[in-house]
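[1] I need the structure of the sequence given here:
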Amino acid sequence: MQHLEETAYRTWKADLLTQALDRAGIRADAVSALQQVPPYSRRRAVLAVRRSGEGVELGFRERFSHRIVALKECHVLSPGLFNLCRELKRHLLPFLQQKSVGDLFMSEMENGFDVVLSGTDLPDLQAREIFADTDVLPEIKRFSWSPSIGEPVEPVVQRAEPEVRFGETLVSPPPGAFLQPTAEGEALLCRAVLEGLPRETGPVLDLFSGCGTFTFPLSRSGPVRAVEGDLAACKALQNAANRRGLAGRITAEHRDLFRQPLRPEELDGFDVVVFDPPRSGAREQAAHLAASSVPRVIGVSCNPSTFARDAALLVEGGYRLASVVPVDQFLWSAHLEVVGVFVRA
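    Okay, here's the model as predicted:
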């Protein structure tokens, strides 16, 4: 979508939300203007990597193809991440014994980079010794390997714990952990969530909390119970809270919210529930929220369609969509972040 004139692009992007709400029959009391992150700001990327006759191919997968498009320039990636791609390519050949395509997960953290190589053969001694040299890409704080996406991750080298800041708290996420794609987008989402809180806030429930993107900023207003299905992310959140002396203010619970959504009786007692599910949304959890007595629900989503679907369940259960904020942190793509504030009608 980089070919579109800016006004046309912004109109198209904002319409992704309004059209999704219209299809679901949802009316919002207030829809904010589209908020955007700047170019060259993406701090997280997944690239394809493969051994070839000329060395190493590294870049993005062409749509509906096995072809790898080399990175000659990119208006989305941060300069640090883009430069790392070019430098890392020079050191990956020993990790690629076969010509099958692997995945390279890269995240730019506060103190350096976290990298996970997936879908390749188990690294041999020659490969492991590359990053044993502290002069080789010292900006990489942790390099890990996994046989495939979703499989256990094995550290190859860790020079320091990669850290990311949520609110005022530094968190050390597990390898390949989910982060918001941009720090600027995360800040916009956090601001929208915090502005959606009532003037006086009691206990808050943070569902699909990850490593604490919203948990730690929310904890400034009151106690927060964070619930997350990824055990490693849940532990990282609790460990960071403990280090900051927030153990009495923040509690982290490991629970698969798709298999075991919190039921209405478990939601009682919370003044606000924040939920930020994956792109598929959280139909079952939204249905239980709709049947609860929680005064205010704040939904965060990267998919306007599933957001609207879940919003319809909340509205049917007696909530009113008081406000909604669209945030464009997936520049020139059909993805859009949404923050919606629902209050009991």
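[2] going forward, measure contacts between C-alpha atoms and count neighbours the same way
    Fine.
[3] can you give me the end-to-end distance of stretch 319-338?
    17 Å (C-alpha to C-alpha, to the nearest Å).
[4] just the helices in the stretch 1-150 of the chain please.
    In the stretch 1-150 of the chain, helices defined by DSSP state H, counting those that start in this stretch lie at 6-23, 79-88, 125-130, listed in chain order.
[5] format those helices as TSV; extra columns: mean neighbour count.
    Below are the helices of the stretch 1-150 of the chain laid out as TSV (neighbours: other C-alpha atoms under 10 Å):
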stretch	mean neighbour count
helix 6-23	16
helix 79-88	16
helix 125-130	14
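[6] how about this one, so we can line them up?
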Amino acid sequence: MSTETVKITRLGTQGHGIAEGAQGPIYVPYALPGETVAIARNGGHGTLISITETSTDRVAPLCRHFDPDRDACGGCSLQHLADAPYRAFKRDLVIEALRSRGLTPEVGALIAAHPGERRRVVLSARKTEKDFLLGFNRAETHHIVSIEECPIASQGIMVRLGAIRAIGQVLATGSDTFRITVIETLSGLDLAADGLKPLSDKQRRAVTETVLSLKGIARVSVNGEVVIEPQKPLIDFGGVKVAPPPGAFTQATKPAEDAMAELVLAHAGKARRVLDLFAGSGTFALRLARIARVHAVESEEKPLKALEHAARNMQGLKPVTIEKRDLYRRPMMVQELKNYDAVVFDPPRAGAEAQMKELARSTVKTVAAVSCNPLTLARDLRILVDGGYRIKSVAPIDQFLWSPHVEAVALLEK
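    Down below sits the predicted model:
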């Protein structure tokens, strides 16, 4: 490891400052373009030691845990970047990913995220000899930084951090690290712990007693099994209340979800039959059912059942049908797709390459693509464009504030 002074020229896709070294780029977390910094270099990675020339885009971070000189939480990587260049960085991630596939559609301004909006956080937890750690991993390590605040998380989560900690302490047995996914629902916090050994009867009683002594906890589950559920956790999808299964995927912020849904619904507004692929618990399907018949396809049974139950118990919706199907192994084929006026898809980070190849050959007129990964979105859109689709617009959406992750909604027509 050597110590040297370098000039930062640009930001990388992970939000790290990049200096041009003799053997290639050097990635320096917490450094910004235009800065001259002293680093401890190990190959292509530099650890920031000091800043001798500071960027005018550098701002003071809001959170006490964002401090590279101390025990920095790895939950955020860009709290030190001013708002305007931060938004440009997020938008450029989408533009450059599309450009790498030869696509140059109109990309709108970033739909911004704000502090206190995150209704879903995933915490790391571990019992030590002297303490119980609950927080986020330090960047690129398994070391847990125990948090006392988190400006991105909702107030409903933060005011119950002590309650989450108390439940976590009862769940912890050995010194192994486990995760607690926390979702703020309409009826209280939904806590889904995973990575734990099966609970003993004594632990179950202790968890039950602890939860009943606290306020604002709707459910606690371990490895997908409900331990206690004082209130049914409910999430509102456009006026339809859904009780998702333990650990089910939900969009991280409601404002981002609402923005995505508004774009999708406006695009599919004239459709009579809509196919919702990778439907989850009904984020889009249940909203779409107000204007069209919907067929929702998802690989996991429990979210589908939650979707179906919500649809059956809500008046004023068009018919909603469901299908359990692994779209990676068995995508919807061209002959099946001909029954639909519009297709909406929101796949995991891997995208939906196999499904896109079928969709590209179809006669479906309207497509809305929702993605959490600009690179796989660009690949999937390239397939559709090569199949005759035209990209009308792309909207970048931020819901992972101060991170290098960005969502996007692309609207297409044939």
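[7] on that earlier part again, closest to Thr182 of the first structure out of the helices of the stretch 1-150 of the first structure?
    When these are ranked by proximity to Thr182 of the first structure, the top entry is helix 79-88, at 11.7 Å, counting by C-alpha to C-alpha.
[8] middle-most residue in the second structure, spatially?
    Nearest to the mean C-alpha position of the second structure, by C-alpha atoms, centre = their mean, lies Ala252 at 5.4 Å.
[9] so what corresponds to that one in the first structure?
    For Ala252 of the second structure, the equivalent position in the first structure is taken to be Pro181, counting by TM-score structural alignment.
[10] give the contact list for that match.
    For Pro181 of the first structure, the contacting residues are 42-45, 329-330, by C-alpha atoms under 8 Å, 6 or more residues apart in numbering.
[11] rewinding a little: nearest spatial neighbour of the residue nearest to the centre of the second structure, skipping sequence neighbours?
    Arg120 (5.0 Å; C-alpha to C-alpha, 6 or more residues apart in numbering).
[12] and the strands in the stretch 301-414 of the second structure, which stretches?
    Using DSSP state E, counting those that start in this stretch, the strands assigned to the stretch 301-414 of the second structure run over residues 320-324, 342-345, 366-371, 390-397, 407-413.
[13] using JSON lines, lay out these together with distance to His80 of the second structure and mean neighbour count.
    Output for the strands of the stretch 301-414 of the second structure, formatted as JSON lines (distance: least, C-alpha to C-alpha, whole Å; neighbours: other C-alpha atoms under 10 Å):
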{"stretch": "strand 320-324", "distance to His80 of the second structure": "44", "mean neighbour count": "17"}
{"stretch": "strand 342-345", "distance to His80 of the second structure": "34", "mean neighbour count": "25"}
{"stretch": "strand 366-371", "distance to His80 of the second structure": "26", "mean neighbour count": "24"}
{"stretch": "strand 390-397", "distance to His80 of the second structure": "20", "mean neighbour count": "21"}
{"stretch": "strand 407-413", "distance to His80 of the second structure": "21", "mean neighbour count": "23"}
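[14] can you add distance to Asn313 of the second structure and give these back as CSV?
    Listed next are these as CSV, based on distance: least, C-alpha to C-alpha, whole Å:
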stretch, distance to Asn313 of the second structure
strand 320-324, 12
strand 342-345, 23
strand 366-371, 27
strand 390-397, 31
strand 407-413, 29
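[15] among these, which is nearest Met260 of the second structure?
    Proximity to Met260 of the second structure (C-alpha to C-alpha) singles out strand 407-413 among the strands of the stretch 301-414 of the second structure, at 6.6 Å.
[16] what range in the first structure matches the closest one?
    The alignment of strand 407-413 of the second structure onto the first structure (TM-score structural alignment) spans residues 337-343.
[17] average offset of the matching stretch relative to the second structure?
    Using mean C-alpha distance after the TM-score superposition for the first structure, stretch 337-343 of the first structure ends up 0.6 Å from its aligned counterpart in the second structure, as a mean over the superposed pairs.
[18] for Leu257 of the first structure, what are its contacts?
    Applying C-alpha under 8 Å, 6+ apart, one finds that Leu257 of the first structure lies in contact with 208, 228-229, 285.
[19] what's the burial count for the aligned partner of Gly212 of the first structure in the second structure?
    For Gly212 of the first structure, the aligned residue in the second structure is Gly282 (criterion: TM-score structural alignment). Here the number of neighbours of Gly282 of the second structure (other C-alpha atoms under 10 Å) works out to 28.
[20] the one 3 residues further on now?
    Neighbourhood size, Ala285 of the second structure [other C-alpha under 10 Å]: 30.
[21] right, and it touches Ala296 too?
    Yes. Judged on C-alpha atoms under 8 Å, Ala285 of the second structure makes contact with Ala296 at a distance of 6.4 Å.
[22] which neighbours do these two have in common?
    Taking C-alpha under 8 Å, 6+ apart as the contact criterion, the common neighbours of Ala285 of the second structure and Ala296 are 276, 279, 320.
[23] distance check, the last one against Val274 of the second structure.
    Counting by C-alpha to C-alpha, the gap between Val320 of the second structure and Val274 of the second structure amounts to 10 Å.
[24] which residue lines up with Val171 of the first structure in the second structure?
    Using TM-score structural alignment, Val171 of the first structure sits opposite Val242 in the second structure.
[25] residue in the second structure matching Ser144 of the first structure?
    Correspondence of Ser144 of the first structure to the second structure, assessed by TM-score structural alignment: Ser221.
[26] list the residues that contact its match.
    Contacts for Ser221 of the second structure were tallied using C-alpha under 8 Å, 6+ apart; they are 191-193, 227-228, 246.
[27] relative to Phe136 of the second structure, which of the residues you listed is nearest.
    Sorting the contacts of Ser221 of the second structure by how near they are to Phe136 of the second structure, with C-alpha to C-alpha, puts Ala193 at the top with 14.6 Å.
[28] quick one: what's aligned to the closest one in the first structure?
    Counting by TM-score structural alignment, Ala193 of the second structure lines up with Leu117 in the first structure.
[29] wouldn't that match be in contact with Leu96 here?
    No. Distance between Leu117 of the first structure and Leu96: 10.0 Å, which falls outside the contact criterion (C-alpha under 8 Å).
[30] alright, I will stop here.
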